[in-house]
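Colleague: Mind looking at a prediction? Sequence and model below.
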Amino acid sequence: MQSEVVNRQIQRLSGLRFMWLTFPKDLEERFEQETLKRRSRRLWLEGLIAILLFDLFLIADYYGSPDRFRRAFVLRLLVVTPICLLVNASVLRQPKRIFRESSIAIGACLAGLCQLYLEFDRSRVASAYVQMTVLAVVLFVNTVMRLRMPYALATTVTMLCGDVVFLWRDRMLEPGDKIFGLGLVLGVMAITLVGNYGSCREERLNYLLHLRGELLVADLNRLNAQLLRRSESDALTGLANRRSFDTQYRELWKNSLQTGTALSVVVVDVDHFKRLNDRYGHLYGDEVLKRIGSLLQQALRVKDDYAARFGGEEFVILLPRTPESAAMMVAERLRRMVELAGFPALDPSQGPYDMSIRATVSCGVACAYPTLRDKPEQLLDAADRALYQAKAQGRNMVVGAAPTSESSRTLI
């Protein structure tokens, strides 16, 4: 769903038609959150430069109008600069958009109107050049700092009003000069607003393209993970399949070899499964295997315990860092759970249960402390021999592997 929203917004912003630069609520919040840190640091740095340039105008005030220098000093350094520095410092705290953008707009307007006040009725040259100050403020806010469009528009209108009042009350310029200055200001304001709109639009479009790429990668990773799970899972029981088991077994063997800890294996086989299939059919046999697989997962102790379908009606459990006594307990718990659970529900058309066929399992258990001279196959062979012994002794039981002369050192 989010990908669809992003694609619609990309299509909307890719056209040439003018539109309000805003996203749907959730996407707008994400855009603001993910661009907040970088934008705040940029605005802080640019604001610091602007404050420094504003204060450097004291040099021009000193040489241009020494008699008004004291007033300029007080306004610049003792009034406007502390306010702007406070605003600039607050930006580093990454405030919400409305406070961040509006406070910067107010600071810029304060600096621009202060310059208009200082140059008012000073001289013809000062009245002409102060128009450049208005343009500088608008250029800086709209194209350098690139305030969000509503705040850039508000700043521009405020400076325009201040300039109109200045020109209306100014006695130094001729009417023609005032009209020329106002026309120049209006033209530059319009151009910078168009530039601000284009910059904000490109910023949002680039963000959307980047976000779409991230979403595509996330979707691809999710699909790959699903394919991987499917390739490593048994479709019938949901347990890991033989391929996944082989990989996990090699990894656990290697870990046990490195740490010197025990690794136990429990091989589980469904008793009389062929007779059960012949009597009730293969579909019912599949239901039995599903139930065994579910019970097997419930019999595990911790997340590191691992269960897989070994093939046919045979299952296997890997128990890392587990001695034989604990592995025997896990196997016995599984055997009892299967015995108590019994058969899955039988379709009435299949007739009554054959009481000579019971839903039970036999388990073979083997444990090893691997060494470099041991082979992983030895542990599985030992568990398999124990399973056959359980079958030979009457089924529905757990048998531990008996050490042989060849494996007594590592197999318990």
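Modeller: Ah, there it is. Not measured: the values here are computed from a predicted model.
Colleague: C-alpha from now on. contacts and neighbour counts both.
Modeller: Noted.
Colleague: Tell me where the stretch 151-300 of the chain has helices.
Modeller: Secondary structure of the stretch 151-300 of the chain (DSSP state H, counting those that start in this stretch): helices at 175-232, 242-259, 273-280, 282-299.
Colleague: before we move on, what about the stretch 301-412 of the chain?
Modeller: So, for the stretch 301-412 of the chain - with DSSP H, counting those that start in this stretch - the helices run 324-341, 376-392.
Colleague: possible to save those helices as TSV with mean neighbour count and distance to Ser14?
Modeller: Output for these, formatted as TSV (neighbours: other CA atoms under 10 Å; distance: least, CA to CA, whole Å):
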stretch	mean neighbour count	distance to Ser14
helix 324-341	19	62
helix 376-392	20	60
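Colleague: Mind putting those into JSON lines with distance to Leu252?
Modeller: Below are the helices of the stretch 301-412 of the chain laid out as JSON lines (distance: least, CA to CA, whole Å):
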{"stretch": "helix 324-341", "distance to Leu252": "15"}
{"stretch": "helix 376-392", "distance to Leu252": "10"}
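Colleague: most tightly surrounded among the helices of the stretch 151-300 of the chain?
Modeller: Mean neighbour count (mean count of other CA atoms under 10 Å) peaks for helix 282-299 among those, with a mean of 18.
Colleague: could you check the angle helix 273-280 makes with that one?
Modeller: For helix 282-299 against helix 273-280, the angle by axes from the mean of the first three to the mean of the last three CA atoms, to 10 degrees is 130 degrees.
Colleague: what's helix 282-299 packed up against?
Modeller: helix 273-280, strand 306-311, helix 324-341 (3 or more CA pairs under 8 Å, 6 or more residues apart in numbering; DSSP states H and E).
Colleague: this is the comparison structure:
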Amino acid sequence: MNKLALKLEPIERATARLRNKPASGLRFEPELEAIFDVSTRYRHARRRLWLGWTILFMYDLLILSDFRHLHSNFRFALAVRLLVTLWLAFSSTLHFHARRVVRELNVVSIAIAIVCSNLILYRNLSPVLSSVSQVNTLVALLMIVVLAQLRFPYAVFATATLFAMQLWSIHATHIMTVPQAIFTIRPIVVGELFILLAGFSMEREERLSFLSALRVDLQREKLVALNRELALLSSQDSLSGLANRASFDSRFEDLWNQAVETSKPLSVVLFDIDHFKNVNDTQGHLYGDEVIRRVSQLLVQSLRGKEDFAARYGGEEFVILLPDTSHAVALKVAQRIRRMVELAGSPAFNDDEHVPNAFTTLSGGVATYPGVGIEHRDELLREADVALYAAKDAGRNRIHSAALQWSEASRRSVRPRR
């Protein structure tokens, strides 16, 4: 479940309720409870797995006591121990993937199996052994509630069930007097209540720790998302939505270094919106802003893939970086963009008949590394700029190329500096 989709409000409500009104219940709201269950399931499963095998070993040691005290019924006791042992071994596999109700009831069943077997086997031997079997109930309850961290509603159910079994065992036995039964059951009841209170406190603290950790994780994730958004905003031109000049400079440096190291071509295309000052003067600055946004959208649509990079260079100028792109291909890309802007670059015109309309067109200049006189990325950009103004001087709405490209022999023999 995505934690970013979770808000801080339910976390704060649950924290305040657990701290101020714990008697109202430990369970969270459904969405938060689901996250809590997923977050704690594996840790609880590992704990219960190791505890289960420890309990199994300790339970099987009781066979030695059976051999000493149950001479005539030892085979029956051995059969009972074997059945309970098989159940303990099987139940240890249910902790990792089962639903919560299955996992919790499985722990309860382990306690019931252990206590029931001891009460049945030792209930009519002697008051001392019967009292010991009653005390073993406390041990079993302590293990499942405190060590296995049984969820509190199931802990209440287990305590009530085990207490009912104790009352039945005392009622069914004929070797205890009433004072002996009261003397035996009284400390057990007190112990069970304290175990329940300990289980409640442990689960409450576990849930509070979970809420605290979840709050920290949520705030950290939201902070990362905000920082990512701020980084995007700091590298993005607010009007056009394209990368800004600072972002272009960083990307240009990376692509230039990559081109120098790999000897692969890098093309730069500079565009300028024709007669943009006249557009602002006649149509208004709002219309001019709309022209810039429309041209920016067309530039993005014309990029060939995620490696191509478009940025607003300043004012009405735009720049496109085309890594691993030859001069001929860069000219085709530039011509495609010019034609798209010529066809679709003009927003709706002003309805005022006295204000002349102007169609949006682009002039562009293309330069490619390696090229004549290009030994630094600034020179590559300057060559594209020279070609751009040559296009504007030639009548605008056209693409011009920079100086002739190097021959293949020259490209292999000269390695420019960065």
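Modeller: All right, it came through fine. Note that this is a predicted model, so its numbers are computed, not measured.
Colleague: out of the helices and strands packed on helix 282-299 of the first structure, which comes closest to Lys391 of the first structure?
Modeller: Taking CA to CA, helix 273-280 is the member of those nearest to Lys391 of the first structure, at 12.4 Å.
Colleague: Which elements pack onto the closest one?
Modeller: Using 3+ CA pairs under 8 Å, 6+ apart, helix 273-280 of the first structure is in contact with helix 282-299.
Colleague: residues in the second structure aligned with the helix it packs on?
Modeller: Aligning helix 282-299 of the first structure against the second structure (TM-score structural alignment) gives residues 285-302.
Colleague: Show residues contacting the matching stretch.
Modeller: 239-242, 276, 279-280, 310, 316, 333, 336-337, 340-341, 345-347, 360 (CA atoms under 8 Å, 6 or more residues apart in numbering).
Colleague: 6 Å instead, please
Modeller: Stretch 285-302 of the second structure has contacts (CA atoms under 6 Å, 6 or more residues apart in numbering) with Ser240, Asn280, Gly345.
Colleague: Ok, stretch 161-176 of the second structure next?
Modeller: Asn124, Pro127.
Colleague: on that earlier part again, right, and out of the contacts of stretch 285-302 of the second structure, which lies closest to Leu214 of the second structure?
Modeller: The closest of these, once distances to Leu214 of the second structure are taken by CA to CA, is Ser240, at 38.5 Å.
Colleague: so what corresponds to the closest one in the first structure?
Modeller: By TM-score structural alignment, Ser240 of the second structure lines up with Thr237 in the first structure.
Colleague: Could you do Leu162 of the second structure as well?
Modeller: By TM-score structural alignment, Leu162 of the second structure lines up with Met159.
Colleague: Any figure for the gap between the residue lying farthest from the centre of the second structure and Ser126 of the second structure?
Modeller: Farthest-out residue of the second structure from its mean C-alpha position, per CA atoms, centre = their mean: Thr177, at 62.8 Å. Taking CA to CA, to the nearest Å as the measure, Thr177 of the second structure falls 12 Å from Ser126 of the second structure.
Colleague: Ok, Val115 of the second structure next?
Modeller: For Val115 of the second structure, the distance to Ser126 of the second structure - CA to CA - is 17 Å.
Colleague: who are the neighbours in contact with Ser65 of the first structure?
Modeller: Ser65 of the first structure neighbours (CA under 6 Å, 6+ apart): none.
Colleague: List the contacts of Leu319 of the first structure.
Modeller: Per CA under 6 Å, 6+ apart, neighbours of Leu319 of the first structure: Leu263, Ser264, Asp305.
Colleague: The residue lying closest to the first one once chain neighbours are set aside: neighbour count?
Modeller: This points to Leu263 of the first structure. For Leu263 of the first structure, ignoring the flanking residues on the chain, the nearest one in space by CA to CA, 6 or more residues apart in numbering is Pro320 at 4.7 Å. A total of 21 residues lie near Pro320 of the first structure under the criterion other CA atoms under 10 Å.
Colleague: The alignment partner in the second structure of Gly47 of the first structure: neighbour count?
Modeller: Using TM-score structural alignment, the equivalent of Gly47 of the first structure in the second structure is Gly52. Counted with other CA under 10 Å, residues neighbouring Gly52 of the second structure total 22.
Colleague: and Gly52 of the second structure, what is it in contact with?
Modeller: If a contact means CA under 6 Å, 6+ apart, then Gly52 of the second structure has no contacts.
Colleague: in what helix or strand does it lie?
Modeller: Assigned by DSSP states H and E, Gly52 of the second structure belongs to helix 30-69.
Colleague: In the first structure, what residue corresponds to Pro356 of the second structure?
Modeller: If you follow Pro356 of the second structure across to the first structure using TM-score structural alignment, you land on Tyr353.
Colleague: What is the distance between stretch 409-418 of the second structure and the centre of its chain?
Modeller: 47 Å (CA atoms, centre = their mean, to the nearest Å).
Colleague: Over to stretch 172-187 of the first structure?
Modeller: On the basis of CA atoms, centre = their mean, stretch 172-187 of the first structure sits 54 Å off its chain's mean C-alpha point.
Colleague: Next, work out how far apart the equivalent of Val329 of the second structure over in the first structure and Asp177 of the first structure are.
Modeller: For Val329 of the second structure, the aligned residue in the first structure is Ala326 (criterion: TM-score structural alignment). Distance of Ala326 of the first structure to Asp177 of the first structure, given as CA to CA: 98 Å.
Colleague: again, but for Phe73 of the first structure
Modeller: 29 Å.
Colleague: again with Ala154 of the first structure
Modeller: 26 Å.
Colleague: same deal with Val270 of the first structure?
Modeller: Counting by CA to CA, the gap from Val270 of the first structure to Asp177 of the first structure is 102 Å.
Colleague: if we can go back for a sec, and Val115 and Ser126 of the second structure? Which one has more around it.
Modeller: More crowded of Val115 of the second structure and Ser126, by other CA under 10 Å: Val115, with 23 against 14.
Colleague: need the contact list for that one.
Modeller: Here Val115 of the second structure is in contact with Thr137 (criterion: CA under 6 Å, 6+ apart).
Colleague: That one in helix, strand or coil?
Modeller: Here Val115 of the second structure is recorded as helix under DSSP: H, G, I helix; E, B strand; the rest coil.
Colleague: Identify the residue of the first structure aligned to it.
Modeller: So Val115 of the second structure corresponds to Gly112, using TM-score structural alignment.
Colleague: likewise Arg151 of the second structure?
Modeller: That one, Arg151 of the second structure, aligns with Arg148 by TM-score structural alignment.
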